[in-house]
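> After the sequence you'll find the predicted model.
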Amino acid sequence: MELRTLRYFVAVAEELHFGRAATRLHMSQPPLSRAIKQLEADIGALLFARSPTGVTLTPVGTVLLDEARALLDHADRVRVRVSAAAGVATLTVGILGDGTDPGVSRLAAAYRRRHPGIDIRIRDTDLTDPTCGLRAGLVDVALTRAPFDETTLTVRALRTDPVGVVLRADDPLARCDRLRLAELSDRRWFQFPRGTDPIWQSYWNGGRPREGPVVRAVQECLQAVLWNGTVGLSPLGHDLPADLAVVPLTGMTPSRVVAVWNEGDTNPLVRSFIEIATAAYRR
């Protein structure tokens, strides 16, 4: 299996939609579909159950997803170590969540102007590691959301966003102007896998244990709401499909957009990144 094909597969598995995965991969849908069909032929089993509204993972696809993520993480780690040994001027940035955030766009443009000769590598990560691979050495700096375990890390707050609850548009609670966490106590919430940072998990569960389907990516969260009537939290201001709605929550601590790097890291490219990020997110 080629790493490129595995990246295609992971994108479709996380988006659960070929069109959205193609957009994320910056490619057209037909070659993506052909690559997945060829991968299924090579394996000898279907990886996705297809329907007009999207796709779902088969049992074989679920097994491959875990293995593919592990292989791709290892490949990224190898690249980082080899680049460091070769002395190549690169900066690897981990991004969690919405890469279309205007703050990210302003930061990218400003960093390119300041450091035109630097090779910027982006690692788009799922929701199971809010540090985006920072502790594992996969990235130099991360754009993510707090709170999480900050041990051995340095965190710079860039912006705060109010939080709301995501519901199906036909849910009776979707007609409310505002909601309190207490009004959601009897609902199922989407969960992150075992081993996820407990501080991060607690925040997105509204501060108490919940039950519900396990998810790893933003699109999986949305699909859990759409298919199962699950609820979950999301920063306000994100575009949602027409069949979903978000209602602001009262009494909920806002979500902080932060830049994070390893404590004691003296890399001048990281320091410059933090300075530029701070300015870009103030606008």
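Right, received. Where do you want to start?

> C-alpha from now on. contacts and neighbour counts both.
Noted.

> What helix or strand is the residue lying closest to V141 once chain neighbours are set aside located in?
Once flanking residues are discounted, V141 sits nearest to W261: 4.8 Å by CA to CA, 6 or more residues apart in numbering. Assigned by DSSP states H and E, W261 falls within strand 255-262.

> in this protein, which spans are helices?
3-15, 18-25, 29-43, 59-86, 102-114, 198-204, 218-228, 268-280 (DSSP state H).

> in the fourth one, what counts as buried?
Neighbour-count burial for helix 59-86, counted by 16 or more other CA atoms under 10 Å, picks out G61, L64, L65, A68, L72, D73, D76, R77, V80.

> what about the residue nearest to the last one when sequence neighbours are not counted, how many neighbours?
Spelled out, it's V80. Excluding the flanking residues, the one nearest V80 by CA to CA, 6+ apart is L138, at 6.6 Å. Using other CA atoms under 10 Å, L138 has 22 neighbouring residues.

> List the contacts of L138.
D73, D76, R77, V80, T92, C132 (CA atoms under 8 Å, 6 or more residues apart in numbering).

> Pull the number of nearby residues for the last one.
Meaning C132. So C132, with other CA under 10 Å, has 26 neighbours.

> before we move on, what about the fifth one?
Counted by other CA under 10 Å, the residues lying close to T92 total 20.

> ditto for G264
9.

> Over to the one 10 residues further on?
When neighbours are counted by other CA under 10 Å, I274 registers 23.

> For V260, see how far away it is.
8 Å (CA to CA, to the nearest Å).

> Please identify every residue contacting each of the two.
With CA under 8 Å, 6+ apart, I274 and V260 have common neighbours R156.

> quick one: contacts for the residue nearest to V141?
L134, D140, V141, A142, L153, T154, V155, V270.

> how does it look with 7 Å?
Contacts for W261 (CA atoms under 7 Å, 6 or more residues apart in numbering) come out as D140, V141, A142, L153, T154, V155.

> hmm, which of those are the buried ones?
Buried among those (16+ other CA under 10 Å): D140, V141, A142, V155.

> Out of those, which is nearest to L25?
A142 (20.2 Å; CA to CA).

> I'd guessed the closest one sits against I95; true?
Yes. With contact defined as CA atoms under 7 Å, A142 reaches I95; the gap is 5.9 Å.

> Report the set of residues contacting both of the two.
With CA under 7 Å, 6+ apart as the test, A142 and I95 both reach C132.

> Next up, a structure to set beside the first:
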Amino acid sequence: MGAVEIRQVEYFVAVAEELSFTRAAQRLSMTQPALSRAIRALEKNVGAALLVRTTHGVTLTDAGRTMLDEGTSLLARVADMTSRVRGAAERHAVLTVTGPGCDASLLDRLVRSYNDSAPPRPARAIVGTPEDQVERLRSGRADIALSRAALDDSGLDTVVLRREPCRVLLSERHRLADKDTVSRADLADEPLVNWVGTGTPLADPGLWPTGLPGRPGPEVSDGLQMLAVVRLGQACALAVPQENGAQAEGTVSIPLTDGPLVPLRLVWPRERTTPQLRTFVQRAVASLRAGQEIDADPR
């Protein structure tokens, strides 16, 4: 037996409350295999089977019911402790803003714009992946996140900074590479990169009520894989305009005329809303207001 980690307890409580690894993984914004591994590690650490897995879902063992009761109480105490510690450090703490690497330029611009106002609590930027934004917020490692994902979490507040036109990323040798624009019809027979795991916000079914353009192409799980298959001409990919206009070598980015507008949001835990965080949001909205649609979207 080994030491039990708080994160393992959080994962177990999600599975126990949902009685489904699939729904719990969606709630935690993580992959189902990773969640299964974490639960198996927890069972090994406590030396007891906590769940009975069936084709219809999961049920709790006696030990699992005890773990749920104790785990829920523990997480509540941890949240209370975190809130008190955060409150004590609030005056001198840095406001941490996170976002994916593809938005590093915009993230830097928003943070510098805020810090130029000489706030009592300066901001700093940290770059992660699109998949880990919610986890950073929940763990307290970030105060606010830049995200395009549609987050189904009643504990989060959001504001839409702008809505970005969808583009298509192609190899510079692709048959469509010389076109000024493309349509869904142009992509009808084209393979589209098939994201596995948590995927990409641009492939959110909510943006594509009639289905994604093209047909399923090679599977990818990160940005480097995606760029590789695009450069090789094995598939095209969905994209949004880059803040600095940069273009990956060997690729072209072309507007998709009948594609959706993709919302770019700031997201933060409602319970940790502070005057400094509100000020950051207000300055971010102001800096992107010109020519853009700004929507308040509280959850």
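Received the coordinates, thanks. Only a predicted model underlies this, so the values are computations on that prediction, with no experimental measurement involved.

> Check the gap between the residue nearest to V141 of the first structure and L184 of the first structure for me.
35 Å.

> cool, and P254 of the first structure?
18 Å.

> got it, and E150 of the first structure?
29 Å.

> Make a markdown table out of the buried residues of helix 59-86 of the first structure and add distance to P116 of the first structure.
Output for the buried residues of helix 59-86 of the first structure, formatted as a markdown table (distance: CA to CA, whole Å):
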| residue | distance to P116 of the first structure |
| --- | --- |
| G61 | 41 |
| L64 | 38 |
| L65 | 36 |
| A68 | 33 |
| L72 | 28 |
| D73 | 27 |
| D76 | 23 |
| R77 | 24 |
| V80 | 20 |
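
> For S234 of the first structure, state which of the residues you listed is nearest.
L65 (24.7 Å).

> In contact with the closest one, which residues?
L65 of the first structure sits in contact with V10, where contact means CA under 7 Å, 6+ apart.

> overlap between the contacts of L138 of the first structure and the second structure?
Retained in the second structure: T92, out of the contacts of L138 of the first structure (criterion both residues aligned by TM-score structural alignment, their matches' CA atoms under 8 Å).

> can the contacts of L138 of the first structure go into CSV with extra columns for distance to F18 of the first structure?
What follows is those, written out as CSV (distance: CA to CA, whole Å):
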residue, distance to F18 of the first structure
D73, 22
D76, 24
R77, 27
V80, 30
T92, 27
C132, 24
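
> what's the closest non-adjacent residue to G137 of the first structure?
Nearest one to G137 of the first structure, counting by CA to CA, 6+ apart, is R77 at 6.9 Å.

> now L261 of the second structure
P165 (4.7 Å).

> Over in the first structure, tell me which residue corresponds to the one you found.
In the first structure, the residue paired with P165 of the second structure is P162, using TM-score structural alignment.

> my read: its match touches R256, true?
No. P162 of the first structure lies out of contact with R256 (CA under 7 Å); the separation is 8.9 Å.

> before we move on, the earlier item: among the buried ones among the contacts of W261 of the first structure, name the ones in strands.
Members of these lying in strands (criterion: DSSP state E): V141, A142, V155.

> how about stretch 35-43 of the first structure: buried residues?
So, applying 16+ other CA under 10 Å, buried residues of stretch 35-43 of the first structure: A35, I36, K37, L39, E40.

> ditto for stretch 256-268 of the second structure
Those buried within stretch 256-268 of the second structure under the rule 16+ other CA under 10 Å are L256, G259, P260, V262, P263, L264, R265, L266, V267, W268.

> Read off where it ends up in the first structure.
Residue span in the first structure matched to stretch 256-268 of the second structure, by TM-score structural alignment: 249-261.

> V13 of the second structure: neighbouring residues, count only.
V13 of the second structure: 21 neighbours (other CA under 10 Å).

> Over in the second structure, tell me which residue corresponds to E183 of the first structure.
Using TM-score structural alignment, E183 of the first structure pairs with D186 in the second structure.

> Could you measure from its match over to V262 of the second structure?
In terms of CA to CA, D186 of the second structure sits 20 Å off from V262 of the second structure.

> now swap in W208 of the second structure and tell me
11 Å.

> and what of L28 of the second structure?
Taking CA to CA, one finds L28 of the second structure at 23 Å from V262 of the second structure.

> what does A296 of the second structure give?
15 Å.

> before we move on, what about G199 of the second structure?
In terms of CA to CA, G199 of the second structure sits 15 Å off from V262 of the second structure.

> Could you do Y114 of the second structure as well?
For Y114 of the second structure, the distance to V262 of the second structure equals 24 Å [CA to CA].

> Contacts only, for the counterpart of P205 of the second structure in the first structure.
Counting by TM-score structural alignment, P205 of the second structure corresponds to S202 in the first structure. Neighbour list for S202 of the first structure: R208 [criterion: CA under 7 Å, 6+ apart].

> any idea how far the residue of the second structure positioned farthest from its centre lies from D69 of the second structure?
Here the second structure reaches farthest from its C-alpha mean at D62, the gap being 34.9 Å by CA atoms, centre = their mean. D62 of the second structure sits at a distance of 11 Å from D69 of the second structure (criterion: CA to CA).

> what's the answer for R84 of the second structure, then?
With CA to CA as the criterion, R84 of the second structure and D69 of the second structure are 23 Å apart.

> Ok, G128 of the second structure next?
33 Å.

> between these two, who's got more neighbours?
The residue with more neighbours, out of G128 of the second structure and D69, is G128; 15 against 11, by other CA under 10 Å.

> Would you check that that one makes contact with G99?
Yes. With contact defined as CA under 7 Å, G128 of the second structure reaches G99; the gap is 6.0 Å.

> what's the neighbour count on A89 of the second structure?
Around A89 of the second structure there are 11 residues (other CA under 10 Å).

> Then L35 of the second structure?
20.

> for it, what are its contacts?
L35 of the second structure touches A25, counting by CA under 7 Å, 6+ apart.

> Remind me which helix or strand it belongs to.
helix 32-46.

> Specify the next element, helix or strand, located C-terminal of that helix.
strand 51-54.

> residues in the first structure aligned with the next helix-or-strand element following that following strand?
Of the helices and strands lying after strand 51-54 of the second structure in sequence (DSSP H and E), the nearest is strand 57-60. Following TM-score structural alignment, strand 57-60 of the second structure has no partner segment in the first structure.

> Quick check: end-to-end length of stretch 178-198 of the second structure?
For stretch 178-198 of the second structure, the first and last residues are 32 Å from each other (CA to CA).

> same question, stretch 142-152 of the second structure
Start-to-end, stretch 142-152 of the second structure (CA to CA) is 18 Å.
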